[in-house]
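Trainee: Okay, sequence plus prediction incoming.
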Amino acid sequence: MPTVAFHTLGCKVNFYDTEGIWQTFKRRGYTQVPFDSVADVYVVNTCTVTHTGDRKSRQMIRRAVRTNSDAVVVVTGCYAQIAPDEIARIQGVDLVVGNDQKSKIVDHVEAVLAERKPYLAVGNIMKANEFDELDVPYFEERSRANLKIQDGCNNFCTFCIIPRARGLIRSRKPENVVQQATKLARAGYREIVLTGIHTGGYGEDFEHYRLADLLVELERIDLPFRIRISSIEASEIDHRLMDVLAASNKVVPHLHIPLQAGSDPVLRRMHRHYTTAEYADTLRELRRRLPDLAVTTDVIVGFPGETDEQFEETYAFVRAQGYAQLHVFPYSPRRGTAAYKFKDQVPEDVKRERVARMIALGDDLRQAYAASFVGRDLEVIAESPLASADDEARRAYSHLPEASRMLVGYDGHYLRVAFEAPSGVPLESMVGEVIRVRMTGVGPGVHRAVFLEQVTFPDEEQAPGEEQAMEWGRMTS
């Protein structure tokens, strides 16, 4: 059987796309092998959000060529879309595929093999008007599944290259989203994350159908799973969506609502579609309807022209909003964006100082939000045993006598906790399942809880193996 190897850089959407590309190869008889192994085909799914993403993408392309110079080396993703000719000039690259052609990669590989010459399959992404369907009936990760519902973005923020790499919004047909969600729920996934390049913009290319309508349809699926929205803009949260969120039994009480800056002049230069007052009003109304809602956000510091006063405005605004978690980024100039040509670039040492202050504030806010849940019951999806968790979790709890019996997972508010499993129960039987715990303490990143009861259980009918999942995929297609 021919073999294929993958390496993915960048965001969750890219990782979803890679899973979908793998399914197309699998249906054509390929076996997947590790990227550092000798393979017949290598696929590098690239990122171009920053120049660092471009550089790392080139490194992985050259690594594939070195591993097997006789293989077909395929490059796709955002860097491939933005700079196809630059990638095609890299010695050993056989195929460059645009972001709207990923479902056709195997056909393009076969064309390369038949014609024995390199191939470029990259068009004008701005003319793409159909969602490129990739079926992903299961994931290697057991605890949650991503479900891509749209591609592209219409916002054109001045710091962002992504519309040029992904095109304008193209939403997945609602019936296809519901069908895919049903497959994933039947495969035993207890959390489905709705994701996309601009998830909250879902339906902008439809008539009278938006994200709120999709959530209503997903709510009707009579299977045990919860829904998390990967990200949504404050300007897209209207009263209709708030009504749906407040009435939902499936959507978790957590929204990631990017802020980027808490100063109106900076927001205008970024070409964001809200003011600080409008953003704060949206959060106030959300919290009125959804008490205990976890709101996480992104903040860019050091945007061109950001004065000390404007940074202090952002700092004060972030502190006042009481976020559950912050993702803080120093502004990184990106050729091809409007902000790249802006004057008054902020010195790197000033950026570093501002980033450090904002991260420290984020840590304080995260701890304060988590502390409000001490003594309360949470429903956590167990991610993994502590022994196979990341460094943060192991550093916090691996010294404890009960560490070998501990599991780590997230609750609906995106609180990450560690707890000891009951004796006599295999840890693997709890991974991916909903566990009720009581939070007993706050940690630096992973909080402490005690086990109360297991809510869901592996079920052969609802949690099939790989082949069963594929069969269900064929039955519901």
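Mentor: Received, thanks.
Trainee: alpha carbons only for contacts and neighbour counts from here, please
Mentor: Will do.
Trainee: ok, now which ones touch residue 69?
Mentor: The contact partners of residue 69, by C-alpha atoms under 8 Å, 6 or more residues apart in numbering, come to residue 92.
Trainee: Touching, residue 382 and residue 436? I think so.
Mentor: No. Counting by C-alpha atoms under 8 Å, residue 436 is not a contact partner of residue 382; they are 10.0 Å apart.
Trainee: Of these two, give the one with the bigger neighbour count.
Mentor: More crowded of residue 382 and residue 436, by other C-alpha atoms under 10 Å: residue 382, with 28 against 20.
Trainee: element containing that one?
Mentor: Here residue 382 sits within strand 377-385, counting by DSSP states H and E.
Trainee: outside of that strand, which residues touch it?
Mentor: Contacts for strand 377-385 (C-alpha under 8 Å, 6+ apart): 142-143, 190-191, 404-412, 417, 427-428, 430-439.
Trainee: how close does residue 116 get to residue 75?
Mentor: To residue 75, residue 116 is 17 Å away according to C-alpha to C-alpha, to the nearest Å.
Trainee: For these two, indicate the residue with more neighbours.
Mentor: Under the criterion of other C-alpha under 10 Å, the comparison of residue 116 against residue 75 puts residue 75 first, with 30 against 10.
Trainee: try it against this one:
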Amino acid sequence: MNEEQRKQQSQIKQVNPSGEKDNLDRLKQKTSDDFIKYFETTYEAPNLRKAQKRGKQEVKYHDDFAIDEQFQGLGVGKKYLIRTYGCQMNEHDTEVMSGIFEEMGYEPTTEAKEADVILLNTCAIRENAENKVFGEIGHLKPLKVENPDLIIGVCGCMSQEEAVVNRILEKHHQVDLIFGTHNIHRLPQLVHNAHLSKERVIEVWSKEGDVIENLPKRRAGNIKAWVNIMYGCDKFCTYCIVPYTRGKERSRRPEDIIQEVRHLAAQGYKEVTLLGQNVNAYGKDLDIEYGLGDLMDEIRKIDIPRVRFTTSHPRDFDDRLIEVLAKGGNLMPYIHLPVQSGNSQVLKLMGRKYTRERFLELVGKIKEAIPHASFSTDIIVGFPNETEEQFEDTLSLYDEVGFEGAYTFIFSPRDGTPAAKFDDKISMEEKKERLQRLNAKVNAYSAEAMKQYEGQIVNVLVEGESKNNPDVLAGYTEYSKLVNFRAPRSAIGKIVPVKVTEAKTWSLNGEMVEETAEVK
């Protein structure tokens, strides 16, 4: 066996560790050139070392997305189902994939038994999210046995993890298709290959993705819309897998974003949320002096009632952004600002590159410019070897800022990140006890913030029926407070005044009012 043949055999084992004989025989029959072409376009395992390399590659922009004619009728008479896990970015990716499916002729379904293609759009932030996905993969196995033509695919952030792909290849043979976060635009080719080959199709790029414009979208509703303004993250916090799974920061061009928002306004959308893994780093990779503040200054002039953004990083929350947000108008005064810890030493170990003092200084600047602003945050409890005193610094910072809400988590080690290798002597019992103490504070501050609204009139963007009562409508205020109230269904999609009659810990009850009144 020559060197080239040995290389091929090694690659075959990597992509097909289960040793499925039929697939191996087919691969071995290919010529050397055919195999290399097949491997590069169909099977590519993710590689965290490659993902860590932040080279100076030029980001390419493509304005000409179109589904190839040969794929346009592929889904006629067939149905698709996408189950989404994780953040708003994943939800928006699902909207794009749904749009592509429907341009191929597929129809959506919510019933797995009806589906011809099932995709799991996954999240890799915490171990619990991964466990849910692997549990769902197991639940889908009987459907695959019953219907061998069913295509089961795994995409999203988990697919960018080398260990996850290897686990699927070794243990979950019902999965036909694996692709990553950078190549959603290739969904037609990937589904076609999975249909045609009856073999596993794996395409996960460690290289950085391009920016693809004009992707079709099947948006969830016609009231609120997500708008991606950038992709990826360059921060490399020691606990976070996102820079590996989503790649380097890549900003969309301002004119493309503004055009999309104008189009949404023309369609009657009432709210847009600008999305990015690190949204206020927007523009740093562009060849122009232009940041999130500049973009929002232009978007605030568009006739759309509400504009939000998420998720921001304290390091990139600059004075220009604060200046623009202070102009108000359709820019909402609710700011989600993840702090993660209130102790400077822990923040250093996390790789956050700001101190407790710097964070409080930033919050003070925002409050000075926007006195009516409210804040929410993210906090990690039990980072490796966090002391009781360091945890108490987080509790005291929560008091000092006066956050009105928080997403709180116990530290979850992610394979391939530096923090996963940290020695950790804190027991899980102690971490859970700290989380309970923190959540008690979070609940208390939320209840206090809600209490202030009793008897007040607030503006509510009505999204639809309440989850718990179809006779009650629900929507959100400018400060992202959930309000449940009785009103005619004609109010859905409108911003209406509601008088708050009862405050709960995480929601408000109220009554719609007809007369014009001052709102809080």
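Mentor: Yep, that arrived. Note that the coordinates shown come from a computational prediction; the quantities given were computed from them, not determined experimentally.
Trainee: re the thing from before, counterpart of the strand holding residue 382 of structure 1 in structure 2, which residues?
Mentor: Counting by TM-score structural alignment, strand 377-385 of structure 1 lines up with residues 457-465 of structure 2.
Trainee: And the contacts of whatever helix or strand comes next after the strand holding residue 382 of structure 1?
Mentor: For strand 377-385 of structure 1, the following helix or strand on the C-terminal side (DSSP H and E) is helix 391-397. The contact list for helix 391-397 of structure 1, computed with C-alpha under 8 Å, 6+ apart, reads 386, 387, 403, 408, 418, 443, 445, 446.
Trainee: Alignment lookup: residue 162 of structure 1 to structure 2.
Mentor: Under the alignment (TM-score structural alignment), residue 162 of structure 1 maps onto residue 242 of structure 2.
Trainee: And for residue 16 of structure 1?
Mentor: Using TM-score structural alignment, the equivalent of residue 16 of structure 1 in structure 2 is residue 92.
Trainee: In space, what's closest to its match - neighbours in sequence excluded?
Mentor: Distances taken as C-alpha to C-alpha, 6 or more residues apart in numbering put residue 226 closest to residue 92 of structure 2, at 6.3 Å, once the chain neighbours are dropped.
Trainee: Quick check: the one you found is in a strand.
Mentor: Yes. Per DSSP: H, G, I helix; E, B strand; the rest coil, residue 226 of structure 2 lies within a strand segment.
Trainee: for whatever residue of structure 1 lines up with it, what are its contacts?
Mentor: Counting by TM-score structural alignment, residue 226 of structure 2 lines up with residue 146 in structure 1. With C-alpha under 8 Å, 6+ apart as the criterion, the residues that contact residue 146 of structure 1 are 12, 16, 192, 193, 194, 195.
Trainee: and the first one, how many neighbours does it have?
Mentor: Looking back up the chat, that one is residue 12 of structure 1. Residue 12 of structure 1, neighbours per other C-alpha under 10 Å, totals 17.
Trainee: That one and residue 72 of structure 1: what is the separation?
Mentor: Separation of residue 12 of structure 1 from residue 72 of structure 1 (C-alpha to C-alpha) stands at 25 Å.
Trainee: Same question for the last one.
Mentor: Spatial separation of residue 195 of structure 1 from residue 72 of structure 1 under the definition C-alpha to C-alpha is 30 Å.
Trainee: which stretch of helix or strand covers the counterpart of residue 119 of structure 2 in structure 1?
Mentor: Alignment note: residue 119 of structure 2 maps to residue 43 in structure 1; criterion TM-score structural alignment. Secondary-structure assignment from DSSP H and E places residue 43 of structure 1 in strand 41-46.
Trainee: Against which helices or strands is that strand packed?
Mentor: In terms of contacts (3 or more C-alpha pairs under 8 Å, 6 or more residues apart in numbering; DSSP states H and E), strand 41-46 of structure 1 is packed against strand 3-8, helix 12-27, helix 51-67, strand 72-77, helix 78-82.
Trainee: So for residue 366 of structure 1, which of these sits nearest?
Mentor: helix 12-27 (23.0 Å; C-alpha to C-alpha).
Trainee: Just the residues contacting the closest one, thanks.
Mentor: Under C-alpha under 8 Å, 6+ apart, the answer for helix 12-27 of structure 1 is 4, 6, 8-9, 31-32, 45-46, 77, 102-103, 105-106, 134-136, 139, 146-148, 195-197.
Trainee: Apply 7 Å and report the result again.
Mentor: With C-alpha atoms under 7 Å, 6 or more residues apart in numbering as the test, helix 12-27 of structure 1 has contacts from 8, 45, 102-103, 106, 134-136, 146, 148, 195-197.
Trainee: Show me how far stretch 348-365 of structure 1 is from its chain's centre.
Mentor: The chain centre lies 24 Å from the centre of stretch 348-365 of structure 1; the measure is C-alpha atoms, centre = their mean, to the nearest Å.
Trainee: which parts of it are buried?
Mentor: 351, 354, 355, 358, 359, 361, 362, 364, 365 (16 or more other C-alpha atoms under 10 Å).
Trainee: And stretch 198-211 of structure 1, by the same measure?
Mentor: Buried residues in stretch 198-211 of structure 1, defined by neighbour count with 16+ other C-alpha under 10 Å: 198, 199, 200, 201, 202, 203, 205, 210, 211.
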